[in-house]
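*Asks:* Sequence below, structure please.
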Amino acid sequence: MDTVVVGFDGTAPSVNALEWAAHRVAKHVAQLRIVTVGVADDDPLLDVGAGGVQQAHVIAPSAEIVASRVIGKMPQALLAAAAGATLLVIGAHRQRPVRAALAGWPPLRLASRSQGPVVVVPEDWSDSAGPVLVGIDDDDSSASAVRFAAAEAERLGLRLLLLHAWQMPSPTTDGAFAYLASPLEQKAVHRRILDDLRSEVRAQHPELNVEGALVQGAPSSALLSEARRCSLMVIGTHRRSLLEGALLGSVAQDTLMGSRIPVCVVPS
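*Replies:* Down below sits the predicted model:
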C-alpha cells in the first residue's frame, strides 16, 4: 500500500498540504501519515498532529490516517521520516523574498534533497479537476517525472498534458562561418521529441487521455501559463545546488515560487 507523508505544523500552508493529501488518499487506497517535527519532547508543535488527523478524516473518512511525532531539525527530520514513502507533501508561502533562495527557501531545499517525489502545495491552492501537467526536457532528466505524472493522472482519472518548451539556440561560430538553424527546423526537432514521447506514454497507458503542447519560450513561463487550467504540475530536477539554481534560474525554483497549483518535484 502506498504511503503519503505530510509535514504538518498547523499553519495555513500545512493545512492546505494536508487537505491536498487527504483528497488524494480518498481517491486512492493509501496510508496518510501526518508528521509533526519538534526540537524537543515538550515542543508544542508536536501536539498539533491529532488535530490534523481529525481534519483529514473529514475529507477521507475511510482512509488509514496516523500521526507521527519526530524530534529533530528541519528539513532533515522530515526527510528521514518520509524515507521510503510514496510521496512527501508540504505546504508553502508563495513568492517569498528572493533572499530566501540564497538562504535556502525551505520548500526548494527540501525538494532538492529528497530521494522521492515531493509535492509543494501553495497557501492559495484550491481543489480542481484539471489535467496533470508535466514538463518535458530535451534530455532524459524528465523521464521519471513523466512516469510519475502518467501514473498519477491514471490513478486519479484525469487527463495528462505533456508540455515541451523550446527556445532558439545561440549561433555557433566556426572560423568565418556562423550557422543558425531556422525556427522551422528547430520547431520540427522539438515537435518530434514531444510526439515520440506522447506515443510512448499512450502505448504504456492505453486508457489514459494524453495531450501534448509545444511552446516556444522559457520552460518556467510556459509551465506557469499552462498551469492555470491544471490541477497538478510535475517537473523533473537535475539536483542543482541552491546557489546554482539562484544564478542559473532553475525551472524548479521559478515554478515552485510562482505556481498557484501544487507542484510535484520528481528526482531523476
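*Asks:* C-alpha from now on. contacts and neighbour counts both.
*Replies:* Will do.
*Asks:* Start and end of stretch 132-146, how far apart?
*Replies:* 10 Å (CA to CA, to the nearest Å).
*Asks:* Now do the SS call for the most centrally placed residue in the chain.
*Replies:* Closest residue to the average C-alpha location of the chain: C264 at 1.2 Å, with CA atoms, centre = their mean. Going by DSSP: H, G, I helix; E, B strand; the rest coil, the secondary structure assigned to C264 is strand.
*Asks:* Contact partners for it?
*Replies:* Residues in contact with C264 (CA atoms under 8 Å, 6 or more residues apart in numbering) are P117, V118, V119, V120, L232, M233, V234, I235.
*Asks:* Quickly note the distance from the fourth one to I59.
*Replies:* Counting by CA to CA, the gap between V120 and I59 amounts to 19 Å.
*Asks:* Which of these two has more residues huddled nearby?
*Replies:* More crowded of V120 and I59, by other CA atoms under 10 Å: V120, with 31 against 18.
*Asks:* neighbours of R69, just the number please.
*Replies:* Counted with other CA under 10 Å, the neighbours of R69 add up to 17.
*Asks:* Could you point out the longest helix of the protein?
*Replies:* When the chain is parsed with DSSP state H, its longest helix is helix 183-204.
*Asks:* just checking, next helix/strand downstream of that one?
*Replies:* Downstream of helix 183-204, the first helix or strand assigned by DSSP states H and E is strand 210-216.
*Asks:* and for comparison, fold this next one:
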Amino acid sequence: MTRTVTVGLDGSSESRAAAEWAAREAQLLGLPLKLVHVWEPVPAPMAQAPLLGAETHQHWAERIPREAAEGVRLRHPGLDVATEQLSGRPADMLADAAKDAELLVLGSRGLSGIGGFMVGSVALSAVAHAERPVVLVRAGEQAADEHEMDPAGIPSAVTPFRPVVLGLDVESPDEELIEFAFAAAARRSTSLRVVHAWNPPPYYAYGLSVDLELHGELARREATTLAEVLRPWHKKFPDVEVTEESSYGSPGNHLVDASREASLVVVGRRIRRAALGAHIGPVTHAVLHHSTAPIAVVPHN
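*Replies:* Below you'll find the model as predicted:
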C-alpha cells in the first residue's frame, strides 16, 4: 500500500499552515496527501442544544477537510489530495492514522513574544505515541515557506531552501534518524547542519576549576566521534553539503538557536513499549516548545 503524507486538521490557522507544509512535502516525496479531520462525537446533553446539535457539529466537521482540500488543489495542481473524516478521540485517532503514513503533520500554536510552540495535548500525545515521524508546524512566515529570503526580504520558491538541522547524540546515534535528515536535505537540495552538544562527565566537572587543556581535549574527542558517525553518510549522500558542529553546553539551547536559520529541525524519540509507556526526552521536549522552524520527531528503537 502506498504511504501518504497525512495532516491533521482542526480548522485553525496552525492546521492550515500544517496542510500547506504537508502539501509541499508530499510533492517533494512524490506521494499523495491525505487531510484528516477527527470529529469527536458531541456529548448527549450538548447534542440536545438547538444551536450545538450533533448534525450542526458534523456539518462543520465535514466542511473543514473539504474546504482545505479545495484550497490545496488550487495551490498545488497535480497533487493527489484525499480527505478522511474520523470519529473518536483526536489524540488516539491521529496516532492510529500515522501507522499508514510516511509522515504525520500537525499544527502547533506560536507563543507570542517567545517565538516557539505551544504544544497542545493532542499534538504531544501524537508525538509520544506515533511510530512514524511526526512534523509540527506553526502558523507564520517561516512555517509557511522554508526558503531563504529574496532581496526584497520575502521568501520565494526561486531562492534556496534554508538548511536542515539535525540534533544528534553521538553516544547512541540512530540510522533512521540520520537518514531522515540527510534525505530531507537532499530532496530540498540544501545543506545539512548537524548539531551535537556535550558536557564533561560529572567526575570531571564537580569541584574542579575550569581546565582549558582538559576542555580542549574533550572538545576534540567529541568532534572526532561526530565525524566518525557521519563518515558513511557523506558517502551515501555525496551531494549533501554537511556542517558538523560539536559544541559545549545544552543540546536543546543549541538546537533552538539553530532553528532560526533552518527549514526543518530533525530530532529523535526513543520508542518505549514497556510499562513506563511513551516518553518524549528533555531535548526533544525543549525543541518542540521553542523552535521557530518546523520540527520532525523521528521515533526509533
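*Asks:* From the chain's centroid, how far away is the longest helix of the first structure?
*Replies:* In this view, helix 183-204 of the first structure has its centroid 23 Å away from the chain centroid, taken as CA atoms, centre = their mean, to the nearest Å.
*Asks:* matching residues in the second structure for it?
*Replies:* Helix 183-204 of the first structure lines up with residues 215-236 of the second structure when matched by TM-score structural alignment.
*Asks:* mean deviation of the matching stretch from the first structure?
*Replies:* Average distance, stretch 215-236 of the second structure versus aligned residues of the first structure after superposition (mean CA distance after the TM-score superposition for the first structure): 1.4 Å.
*Asks:* Identify the residues contacting that stretch?
*Replies:* Contacts of stretch 215-236 of the second structure (CA under 8 Å, 6+ apart): 170, 173, 179, 182, 196, 198, 200, 240, 242, 244-248.
*Asks:* Give me the buried entries from the residues you listed.
*Replies:* Burial by neighbour count, 16 or more other CA atoms under 10 Å: within those this picks out V170, F182, H196, W198, V240, V242, E245, S246, S247, Y248.
*Asks:* so what corresponds to the second one in the first structure?
*Replies:* Taking TM-score structural alignment as the alignment basis, one finds that F182 of the second structure is matched in the first structure by A150.
*Asks:* about what we covered before: how about TSV for the contacts of C264 of the first structure, with distance to R191 of the first structure and secondary structure added?
*Replies:* Formatted as TSV, these follow (distance: CA to CA, whole Å; DSSP: H, G, I helix; E, B strand; the rest coil):
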residue	distance to R191 of the first structure	secondary structure
P117	28	coil
V118	29	strand
V119	29	strand
V120	30	strand
L232	23	strand
M233	21	strand
V234	20	strand
I235	19	strand
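*Asks:* doesn't M257 make contact with R96 of the first structure?
*Replies:* Yes. Between R96 of the first structure and M257 there is a contact under CA atoms under 8 Å: 7.3 Å.
*Asks:* Among these two, which residue is more densely surrounded?
*Replies:* Taking neighbours as other CA under 10 Å, R96 of the first structure and M257 compare with M257 leading, 23 against 12.
*Asks:* re earlier: list the contacts of the helix or strand that contains the match of F182 of the second structure.
*Replies:* Element membership for A150 of the first structure, per DSSP H and E: helix 143-156. Residues from elsewhere that reach helix 143-156 of the first structure, judged by CA under 8 Å, 6+ apart: 24, 27-28, 131-136, 159-160, 201, 205, 207-208, 234-236, 265-268.
*Asks:* other SSEs contacting the following helix or strand past it?
*Replies:* Reading on from helix 143-156 of the first structure to the C-terminus, the next helix or strand found by DSSP H and E is strand 160-166. Helices and strands touching strand 160-166 of the first structure, by 3 or more CA pairs under 8 Å, 6 or more residues apart in numbering; DSSP states H and E, are strand 132-136, helix 143-156, helix 183-204, strand 210-216, helix 219-226.
*Asks:* quick one: the shortest one aligns where in the second structure?
*Replies:* In other words, strand 132-136 of the first structure. Following TM-score structural alignment, the aligned partner range for strand 132-136 of the first structure in the second structure is 164-168.
*Asks:* Show me what A111 of the first structure aligns to in the second structure.
*Replies:* Here A111 of the first structure is matched to V127 in the second structure, going by TM-score structural alignment.
*Asks:* Near that match, how many other residues are there?
*Replies:* The local packing of V127 of the second structure (other CA under 10 Å) involves 29 other residues.
*Asks:* got it, and D254 of the first structure?
*Replies:* Using other CA under 10 Å, the number of residues around D254 of the first structure comes to 18.
*Asks:* what's the helix or strand for it?
*Replies:* In this assignment (DSSP H and E), D254 of the first structure forms part of helix 251-258.
*Asks:* In the second structure, what residue corresponds to L88 of the first structure?
*Replies:* Match for L88 of the first structure (TM-score structural alignment): L104.
*Asks:* With H164 of the first structure instead?
*Replies:* In the second structure, H164 of the first structure lands on H196 (TM-score structural alignment).
*Asks:* OK, contacts around V81 of the second structure?
*Replies:* By CA under 8 Å, 6+ apart, V81 of the second structure lies in contact with P32, L33, K34, L35, A69, V72, R73.
*Asks:* Flag every buried residue along the helix or strand where R109 of the first structure lies.
*Replies:* According to DSSP H and E, R109 of the first structure maps onto helix 106-113. By 16+ other CA under 10 Å, the buried positions in helix 106-113 of the first structure come out as P107, L108, R109, L110, A111, S112.
*Asks:* Equivalent analysis for stretch 104-124 of the second structure, please.
*Replies:* Neighbour-count burial for stretch 104-124 of the second structure, counted by 16+ other CA under 10 Å, picks out 104-110, 116-119, 122-124.
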